[in-house]
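K.L.:
Curious how this folds, go ahead:
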Amino acid sequence: MIYGAVSAKTQRRYRNRVIGFLEVNAHAIRDTDKASANGMQYKRSKGWEDKWTYAIPVVRAWRVDEPILLERIAPKTYRPEAGQAIAVWNPPLLPEEVDLALRVKVTEVGVFGESPLPKPALQRTAFSEAFRPSRAFPGSFGKRTATYEDGPTCMYLARFEGDGFALLGQAKPQFDKSVLVKIGVSNDKSRRALELNLGFPPASIGKWVMALVSEPYENRRAAEAAEQAFKDEGDKRLRSLGGEFFLGDWTSAQLIFAAIPGVSRFGR
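P.N.:
Below is the predicted model of the structure:
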């Protein structure tokens, strides 16, 4: 969570207010490693070229869309007399403060050096929505550059074979056997498995595998309904990473998948 310091260097309208939220990769870099030319020029114009030269990279960012004082979100963690220490040591918010932060309305914004924002990106919505499973993406059928016909569609549960924590930019906790999974639908599981792995170098030691595939549903809409049922239950029993991705116990993920109506012939 980013807030404006009560300092002459901070614009008055931002002082002591929550400005936004950042998702970072927890490794050290220099400011020049991931700063735009405009950003570095701004530092130089302020005479700050030798300040704040060490950094950690930001991968996602959300702008707060409502004026809100820091004390409303972190009444216990934040203390005005300890502002500098808080900035240096970055103490975690208390659970009740996290709940307050997740209610703040935000808009996701682009980050220099990162991929363009997905469409649709979060806009003027409670921050908690950034970490909820997405709704099943509705299929479209008809003429575009080709004709796409509806028909039998399977639901799949893909499992990442490799260090899923590393893929998330996190250190793997000792003895944690959680796996990274993706739920989705497709009418061609072989093609979909290939698509999921196109972004990895051939020499990569991690890849997605189609761990579980349902019996075909009558059409894409039925498969999407099954996918949403998995997401709803996965949000309770697994850790949602947003979109179609979850982290958690593999056995639990399999049980959720197997319990969805229509996954097997016997379940229909």
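K.L.:
only C-alpha atoms for contact and neighbour calcs from this point on.
P.N.:
Fine.
K.L.:
In three-state terms, label Ala85 for me.
P.N.:
helix (DSSP: H, G, I helix; E, B strand; the rest coil).
K.L.:
Return the set of buried residues in the lengthiest helix in the chain.
P.N.:
Assignment by DSSP state H gives helix 220-237 as the longest helix of the chain. Buried residues in helix 220-237, defined by neighbour count with 16 or more other C-alpha atoms under 10 Å: 220-232, 234-235, 237.
K.L.:
Show me where this structure has its strands.
P.N.:
2-3, 18-24, 29-30, 54-55, 58-64, 105-109, 125-126, 142-143, 147-148, 154-161, 179-186, 207-213, 239-240, 245-248 (DSSP state E).
K.L.:
now those in a markdown table, with mean neighbour count and distance to Arg79?
P.N.:
Below are the strands of the chain laid out as a markdown table (neighbours: other C-alpha atoms under 10 Å; distance: least, C-alpha to C-alpha, whole Å):
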| stretch | mean neighbour count | distance to Arg79 |
| --- | --- | --- |
| strand 2-3 | 16 | 13 |
| strand 18-24 | 18 | 14 |
| strand 29-30 | 13 | 29 |
| strand 54-55 | 14 | 24 |
| strand 58-64 | 19 | 21 |
| strand 105-109 | 21 | 24 |
| strand 125-126 | 17 | 25 |
| strand 142-143 | 10 | 59 |
| strand 147-148 | 10 | 59 |
| strand 154-161 | 22 | 42 |
| strand 179-186 | 22 | 38 |
| strand 207-213 | 18 | 46 |
| strand 239-240 | 20 | 32 |
| strand 245-248 | 22 | 35 |
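K.L.:
I'd like the structure of this one too, to check against the first:
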Amino acid sequence: MSEVAAELPEDRQVWLRAFYGFSPEEAGYLGFTYEPQRETMLERMRDGDLVLIYGAVDHLTDTSLKRQALGFLEVTGERCSDRERSAPPAIDWKEEHGFLDRWTFGVKVRRVWRVRNRVRINTIAPEAYANENRFERTTRAILLTPEERERALSHPVFQVNVYGEPSISEAELAKGVMGELLKPSRGFPPSLGTRTATHEDGENNLYLMMLEGGAEALLGRTGSHVGKALVKVGRSNDPKRRLKEVNGGFPENGTCRWKLVNSQAFPDVSTAHRHEDELKDLFKVRFSSQGGEFFTADKREIENEFMRFCVSKMPAIKSAPGKAKGIN
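P.N.:
A predicted model of the protein is given here:
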């Protein structure tokens, strides 16, 4: 199996489901017509699972979308109704087609990515797309095999906003290969040009930020992250300024904010960059990756691990052991 599949969390399953269309900007849920169908899937799915959506073979599906992979939904374990997570145009469409009694039992969707290139679904998931599985994948969802999962996650995608979820700015919507986007990100390598060398090659800091209110404030009220801390790790020559930039993405009256918990200065950008990647690799093993530079874990454990890591990277100062910690 490829590196992409091996690096992903083993408990993140990928399912296949048919839709007439794909408009997550207007419908932020995975819908089921009958409640037992939803409950069956909630028993099988895990919070954070992905559902690969393809265009159903039906006259209601745009011809260019039939049998095409359209995008990925990241589901939560939270129940909802269709009206809770549908914009007026989505409800209007259902009413126009006499579908107000369909897909009313929902599961909330947290994030969505559209597949960038057109690809036929039978080339990705030939077993799941077999005719004998038609009823399962059109009314509930069918689990992809490990090989199908690997192929599905190898396609380029771009993230879009989800109706009912906080809006994400265009600059922060992720783009890339699906599998890579779910792995902890690597820090940007330092670039020391003549014009910026004096500024960039100075002191640089690793930082640990924690979301006030716990992980469920952003990741939903169900799943293994409930009761855990959500943290962001990174590198900056000014962690306090970076904190303001990160919090600038929240509304002024928002109920959650990032807090700068700890930071550690290193003598130059190259050293800080190297330690940043090492820290993310460590956190990926020790804690639960939420993609990019975000992780969930027990608050005290993750704070202590950050401190231990930073201390281990500081030079020993025999005459002043207290200063060797360097922890702010």
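K.L.:
Got a TM-score for the two of them?
P.N.:
Remark: TM-score between the superposed chains equals 0.71 [TM-score structural alignment, normalised by the length of the first structure]; 258 aligned residues with a C-alpha RMSD of 4.2 Å.
K.L.:
how much space between the one residue sitting closest to the centre of the second structure and Arg235 of the second structure?
P.N.:
Geometric centre of the second structure, nearest residue: Gly291, 5.1 Å, by C-alpha atoms, centre = their mean. Look at Gly291 of the second structure and Arg235 of the second structure: by C-alpha to C-alpha, to the nearest Å, they are 17 Å apart.
K.L.:
got it, and Gly98 of the second structure?
P.N.:
53 Å.
K.L.:
just to revisit the earlier point, who wins for proximity to Glu81 of the first structure among the strands of the first structure?
P.N.:
strand 2-3 (15.3 Å; C-alpha to C-alpha).
K.L.:
Now which residue in the first structure aligns to Ala171 of the second structure?
P.N.:
By TM-score structural alignment, Ala171 of the second structure lines up with Lys119 in the first structure.
K.L.:
Report how many residues lie close to that match.
P.N.:
Close neighbours of Lys119 of the first structure, defined as other C-alpha atoms under 10 Å, add up to 6.
K.L.:
Next: Glu244 of the first structure.
P.N.:
Quick note: Glu244 of the first structure (other C-alpha under 10 Å) scores 22 neighbours.
K.L.:
Per the alignment, name the residue of the second structure opposite it.
P.N.:
Aligned partner of Glu244 of the first structure by TM-score structural alignment: Glu293.
K.L.:
Let me know whether that match touches Arg235 as I believe.
P.N.:
No: the pair Glu293 of the second structure / Arg235 is not scored as a contact, 10.5 Å apart, by C-alpha atoms under 8 Å.
K.L.:
With adjacent residues omitted, what lies nearest to Leu211 of the second structure?
P.N.:
Of all residues not flanking Leu211 of the second structure in the chain, Trp258 sits nearest, at 4.4 Å (C-alpha to C-alpha, 6 or more residues apart in numbering).
K.L.:
now Val112 of the second structure
P.N.:
Going by C-alpha to C-alpha, 6+ apart, Val112 of the second structure has Leu73 as its nearest residue, at 4.7 Å.
K.L.:
from what I can see that neighbour touches Val109, true?
P.N.:
Yes: counting by C-alpha under 8 Å, Leu73 of the second structure does reach Val109; the two are 6.3 Å apart.
K.L.:
Can you give me every residue that contacts the equivalent of Ile124 of the second structure over in the first structure?
P.N.:
Alignment note (TM-score structural alignment): Ile124 of the second structure maps to Ile73 of the first structure. Ile73 of the first structure is in contact with 97-98, 100-101, counting by C-alpha atoms under 8 Å, 6 or more residues apart in numbering.
K.L.:
go again using 7 Å as the cut-off
P.N.:
Contact analysis of Ile73 of the first structure by C-alpha atoms under 7 Å, 6 or more residues apart in numbering lists 97, 100-101.
K.L.:
same thing with Gly179 of the second structure?
P.N.:
4, 153-154.
K.L.:
From Ala152 of the second structure, how far off is it?
P.N.:
Distance, Gly179 of the second structure to Ala152 of the second structure, by C-alpha to C-alpha: 8 Å.
K.L.:
related to what we said a few turns ago, was I right about the residue nearest to Leu211 of the second structure contacting Leu208?
P.N.:
No: using C-alpha atoms under 7 Å, Trp258 of the second structure is not in contact with Leu208; the gap is 9.9 Å.
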